[in-house]
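Engineer: Build me a model:
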Amino acid sequence: MNAVSLLAEIGDVGRDRWRGGYSRHVFEPAETELREWFTEQARRRGLDVETDRNGNLWAWSGMPGPGAVVTGSHLDSVPGGGAFDGPLGVVSALEAIHAVRGPAAVVVFAEEEGGRFGVPCLGSRLLTGSIDAERAVALKDPAGMSVAEAARSAGLDPARFGRDDEALSRIGTFVELHVEQGRGLVGLGSPVAVGSTVIAHGRWRFSFSGQGNHAGTTSMADRRDPMLPAAEVVSAARRVACRAEGARATVGRLVPRPGGTNVIASTVDLWLDARGGVPVDEIVAVAREAAAAEGCAVTVVEESASGEVTFDAGLRRALRSVLGDVPELPTGAGHDAAILAPHVPVAMLYVRNPTGISHAPEEFAEDADVEYGARALAAVLRDLST
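Structural biologist: Model (predicted):
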């Protein structure tokens, strides 16, 4: 078995016939099926599998203990995501773990994308204590189910969620392999790169409320339509981000209620994803001004925020000494590795993506590059364990 074959094994799990690509959300059937698949694959390799108190999966080679070499990624996806984001790191880790001399583990973090409950890297944030457990278990998905309810349905006890010093202390070094989510490697002549930094990023929820009414009988002058200030925020996000070098701002999700074609919405929620120094306060000011002009109210809640992360310099040198003069690349994508970085030495490997597209069905990596990445990860892990 190799990494390409392992990816092919899960190629039909969670296919999204409406969006295209894959929708694999934490504790839902597709992601649960992938957890079961991972457990089976790990046990075939003689690994001992356990689920920690926060829903993260660990497959151990040797006795768990301090100083272990740990690798892995995630199995969940964004709605309609690609085949490689997350699973590539997991299958590569399963193939590479045999190279470690000493205690080692493959970890699968829960809810990395935030595709169900809105907060990215939820499993690693809980593990490290960078999110309050009481807040985390109260998060709800679009259907109104809370993290606590979903966790119980998966056989977990949400009362035990929170910082896990025992699990954290076992990690001596953590290396995450991931498909590149951009075009940095295209044209550089290398199938892999070492990660250097992750830019600052966060998510904000804007909730506009107005007056729901009939689309045909309500005059334009009598409307308090929350869709209008919401539209102003969508436009302002692009405008404000374009003025800040290296910044990115996106509104990828907007939910009107009740959502009828011939109904003026009563409320509109939208989510702003802002990265790389976007002055979010300017966008908030636009929202408040536009809401007031339409006779609507608005509340803004920061759902998550992470500062810029620089990966461990010594580990980066170690990886490049093993792999040769491969490029170092920054990224605008968030990762569990970035959440762990303030607590343990962390490094990242990126595998070339010739399309440069991610979080979409067109995300891709060549078979040869997938296998090269798995071998590179094995070489790195072997070196770190000696």
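
Engineer: okay, CA-based contacts and neighbour counts for the rest of this
Structural biologist: Noted.

Engineer: Now stretch 198-216: buried residues?
Structural biologist: Within stretch 198-216, the residues scored as buried using 16 or more other C-alpha atoms under 10 Å are 198-213.

Engineer: Please disregard the earlier target; I meant stretch 173-186.
Structural biologist: For stretch 173-186, by 16+ other C-alpha under 10 Å, it's 173-182, 184-185.

Engineer: Could you dump the residues you listed into a markdown table and include distance to D48?
Structural biologist: Below are the buried residues of stretch 173-186 laid out as a markdown table (distance: C-alpha to C-alpha, whole Å):
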| residue | distance to D48 |
| --- | --- |
| T173 | 19 |
| F174 | 18 |
| V175 | 20 |
| E176 | 20 |
| L177 | 21 |
| H178 | 24 |
| V179 | 27 |
| E180 | 30 |
| Q181 | 32 |
| G182 | 35 |
| G184 | 37 |
| L185 | 36 |
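
Engineer: Another sequence for comparison is provided below:
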Amino acid sequence: MTATATGLLAAIADVGADRTRGGYSRHGFDRVELELREWFTAEASKRGLAVETDRNGNIWAWWGNPGPDAVITGSHLDSVPGGGAFDGPLGVVSSLAAVDVLRAKGFTPRRPLAVVVFVEEEGGRFGVPCLGSRLMTGAIDADKARSLLDPDGVSLADAIKRSGADPSTLGPDEEALARIGCFVELHVEQGRGLTVPVGVASSILAHGRWRFTFTGEGNHAGATLMEDRRDPMVPAASLVLAARKAAVGGARATVGRVVPVPGGTNVIASEVNVWLDARAADDAATKSVVAEIQAMARQAAAEEGCGVRVTQESYGDTVVFDQVLRDDLSTVLGGVPALPTGAGHDAGILASRVPTAMLFVRNPTGVSHAPEEYAEPDDCEAGVAALATTLEHLAS
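Structural biologist: Predicted coordinates for the structure are as follows:
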């Protein structure tokens, strides 16, 4: 059996299709993501891979006996709300297809080899990205993780219970980390930096998420004079503009989610929650951008007679991928280019503990986190070939 990446993607093309937003909505421990996990387990089992789920919900499919110094590849199956078909799943299906390629040529790994599927990488349901890898490495406190809430008020602990698993096991997993000799994640590029089908990653921008909670006075939209209002939507709107103004010199600042309370059309909100995503070349630059946005938000809130609270929900410093591993893979793949990325990945979380690398597949439009995300079929298969070459090199 030899599958293609595009064929495997086609097999899950109807799973989690979002008829309202377009694209896909697949979130950690929801019905759709559980269906995808079952699909992956079945595909791995067809290939004779031994499947296990770790204490944090990450799935491992082993070629050979699990052991230390293993070569690990894989990615994630979840998405942002209304996301594209490639972000995450391309890395998973390419890993399965690469196993097929190696098996077809009679290769037997001398080092343990596994495909991993990390849970809730996008943070689309519980707000914290790379949740599975953060829990495994201890980058997030397990009790804090268990208490995370989705937009419907369901906690991560309850969602895990509903899936049939035990949330009490969440937390650092030194046993799993000790097995990883290196981790290579294939991903669709989330930009237009590649002019060839495949490249390697050099670094990830420092980035984080902050929640701004503006509080004011709820009231009637028709009966309340403009001069009598303390409307938290006004400083919330100012925050959106402040983010655009502060993001200079290659920095990125985005407001992608605004939730007013109570949310009625003819109601002045009593509270507005605004989520800010900020990224820049390094830690100092990122925090400088956020500090500037916070100052503008506090001023706008004061002018409207409102209050504001700022909560940091996640943060990751600049990641520079293992240079020896990166250069080795670039050479093995014929001198493919290395490029930085502004997107976070599980490979970036693991980089603090184990050698990690990333392969990128060209994205002709540069669009990601949207239904228009795309990679040409030939480029996808070039990615599979590159990953198979990489795994053969590392596991020999």
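
Engineer: Distance of the equivalent of G62 of structure 1 over in structure 2 relative to R47 of structure 2?
Structural biologist: Aligned against structure 2 by TM-score structural alignment, G62 of structure 1 finds its counterpart in G64. Distance, G64 of structure 2 to R47 of structure 2, by C-alpha to C-alpha, to the nearest Å: 11 Å.

Engineer: count of residues packed around R253 of structure 1?
Structural biologist: Residues near R253 of structure 1, counting by other C-alpha atoms under 10 Å, number 11.

Engineer: residue contacts, the aligned partner of it in structure 2?
Structural biologist: Under the alignment (TM-score structural alignment), R253 of structure 1 pairs with R257 of structure 2. Going by C-alpha atoms under 8 Å, 6 or more residues apart in numbering, R257 of structure 2 touches 274-276.

Engineer: compared with structure 1, how much does the strand or helix carrying R257 of structure 2 deviate?
Structural biologist: Using DSSP states H and E, R257 of structure 2 sits within strand 252-261. Compared with structure 1 after the fit, strand 252-261 of structure 2 shows a mean deviation of 0.4 Å (mean C-alpha distance after the TM-score superposition for structure 1).

Engineer: now stretch 31-46 of structure 2
Structural biologist: By mean C-alpha distance after the TM-score superposition for structure 1, the fitted stretch 31-46 of structure 2 averages 0.5 Å away from its aligned residues in structure 1.

Engineer: can you list the residues that contact that stretch?
Structural biologist: By C-alpha under 8 Å, 6+ apart, stretch 31-46 of structure 2 touches 12, 15-16, 26-28, 50-51, 61, 77-78, 96, 163.

Engineer: how about it, aligned to which bit of structure 1?
Structural biologist: Against structure 1, stretch 31-46 of structure 2 falls on residues 29-44 (TM-score structural alignment).

Engineer: Buried residues, that stretch. List them.
Structural biologist: Going by 16+ other C-alpha under 10 Å, stretch 29-44 of structure 1 has these buried residues: 30-35, 38-39, 41-42.

Engineer: same deal with stretch 273-291 of structure 2?
Structural biologist: Under the neighbour-count criterion of 16+ other C-alpha under 10 Å, stretch 273-291 of structure 2 has 273-283, 285-287, 289-290 buried.

Engineer: Doesn't F208 of structure 1 belong to a strand?
Structural biologist: Yes: looking at F208 of structure 1 with DSSP: H, G, I helix; E, B strand; the rest coil, it is inside a strand.

Engineer: Please, where are all the helices along the stretch 101-250 of structure 1?
Structural biologist: Listed in chain order, the helices of the stretch 101-250 of structure 1 (DSSP state H, counting those that start in this stretch) span 122-128, 133-138, 147-153, 165-169, 227-242.

Engineer: which residues sit against the fourth one?
Structural biologist: Residues external to helix 165-169 of structure 1 that are found in contact with it (C-alpha under 8 Å, 6+ apart): 52, 65-67, 127-128.
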